[in-house]
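*Asks:* Take a look and give me a structure for this.
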Amino acid sequence: MIVTLIVAAEISFWILLGLGLAARYLLRRRRTSTALLIGLPVVDLTLYVLTVLDLRGGATASWTHALAASYAGFSIGYGPSLVRWADRHFAYRFAGGPKPLPSPKYGPEHTRHEWQICRRTVASAAITLSLITLLVPLSAGAAHYGTFLQWYLKLGIAAVVNVIVAGCYSIWPKQPPADAHAEGDRTVERPTADAAQKRL
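*Replies:* So this is what the prediction gives:
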């Protein structure tokens, strides 16, 4: 049952995101768009509530229940940046917006980008582990901490690795190649002759 709910939540998330952006840029209905986009975290919260009810109903706790909880953690940690990314690309494709710039690859901009990813990952991991921990008392004892132990280890490792990576780029920033140039607020490589020809 939980796997089916997870798939349904995933599909609902992308449908709501697509409808929200279409309402904003194609139909020019900003309030409708806002209402649809607000529904994104509601989808994950509903999935979490149904997960709790499933455990309280006597289901055997498993990794799928923890996965369902992780959707809410991901939505809070990464959801806003994902919506902004989709918004920029949708506006460029369908509403004449500016072309989205790629993620910075060099220098201080790249370091700041890595720390942004790190903060989102740590926030997602912390929220997910909190929600997983709450499954135990909320499920009236149907779940046990030992069932979710591997999630504490995996998400903890993911958070630590992200901190180490971002820290390393702070100490040793990634240097741009000699032919790089400034484009806006970031450093990019100059296109090769072949790449320039393809653009033409």
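
*Asks:* hey, let's count contacts and neighbours off CA atoms from now on
*Replies:* Noted.

*Asks:* part of a helix, is residue 76?
*Replies:* Yes. Per DSSP: H, G, I helix; E, B strand; the rest coil, residue 76 lies within a helix segment.

*Asks:* I figured it hits residue 41, correct?
*Replies:* Yes. Contact criterion C-alpha atoms under 8 Å: residue 76 and residue 41 qualify, at 7.3 Å.

*Asks:* centroid residue for the protein?
*Replies:* Residue closest to the average C-alpha location in the chain (C-alpha atoms, centre = their mean): residue 78, at 3.0 Å.

*Asks:* My read is that that residue contacts residue 120, right?
*Replies:* Yes. Using C-alpha under 8 Å, residue 78 is in contact with residue 120, at 5.8 Å.

*Asks:* want to put them side by side, so please do this one too:
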Amino acid sequence: MERNRPRGERAILYLIIACDVFFWVLLAAGLGARYIKGWKRLGGGILLCVPLLDIVLLGATVISLKDGMEVGIWHGLSAAYLGFTVAFGHDTLCWADAKFGRRFGGIPEQPRPVLYGRARVLREWRSWLRFLLAYAVGCALLLGMTWFVGGVERGAPLLAWLNPLTKILIYSLVWPVIVTIRPGQAPEEETSRAGGQ
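*Replies:* The predicted structure is shown next:
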């Protein structure tokens, strides 16, 4: 039985990897059906399946803990992974949809985001708020799982993930602070164009 424990714990890691792979597979299949084949309903249906991967991963993690599997670091990783997919999954879908739409659907290219001034500051802080959301969801799942398995004594490997998640949140704060202090200036051609008008 002892030999099988690490293999059972690694099953969660393999599931995380599988969910990540299937995320990109479903994303490519859905967008390919929508823009390359012109099957908009089928493409939309496939894309709606993407969030189900998070439900599968969460369900598998909870079931493995309920069945008495030894709590390991991979259970904590699943919580961290789910936090980031909740926070960044929609943005990734929108980014890929825009890329496919321009390449295969004839959708005109959107203007590039402003990379200076107040607009840039707001953009960077919105991005950091995504990290904050990922952190909040990940921590909530870690604490919930710790309670689910009976407390801190058994859930210590889960709570160990609070440290790296907190460090990621703090380090990610550095860039928007720098941009707030030095937001940059408009390129010279835009300045001269505005002055000429």
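
*Asks:* show me the contacts for the residue nearest to the centre of structure 1.
*Replies:* 120-121, 124 (C-alpha atoms under 8 Å, 6 or more residues apart in numbering).

*Asks:* What segments of structure 1 are helices?
*Replies:* Along structure 1, counting by DSSP state H, helices occupy 2-25, 30-56, 63-94, 107-138, 149-171, 193-199.

*Asks:* Neighbours of the spatially closest residue to residue 105 of structure 2 that is not a sequence neighbour, how many?
*Replies:* Spatially, and ignoring its direct neighbours in sequence, residue 105 of structure 2 is nearest to residue 35 (5.3 Å; C-alpha to C-alpha, 6 or more residues apart in numbering). When neighbours are counted by other C-alpha atoms under 10 Å, residue 35 of structure 2 registers 19.

*Asks:* Likewise for residue 189 of structure 2?
*Replies:* For residue 189 of structure 2, the neighbour count with other C-alpha under 10 Å is 9.

*Asks:* And residue 16 of structure 2, by the same measure?
*Replies:* Close neighbours of residue 16 of structure 2, defined as other C-alpha under 10 Å, add up to 24.

*Asks:* likewise residue 93 of structure 1?
*Replies:* When neighbours are defined as other C-alpha under 10 Å, residue 93 of structure 1 has 12 of them.

*Asks:* can you tell me which residue in structure 2 aligns to residue 31 of structure 1?
*Replies:* Residue pairing (TM-score structural alignment): residue 31 of structure 1 is matched to residue 41 of structure 2.

*Asks:* Make sure that match is actually in contact with residue 35.
*Replies:* No. Using C-alpha under 8 Å, residue 41 of structure 2 is not in contact with residue 35; the gap is 11.0 Å.
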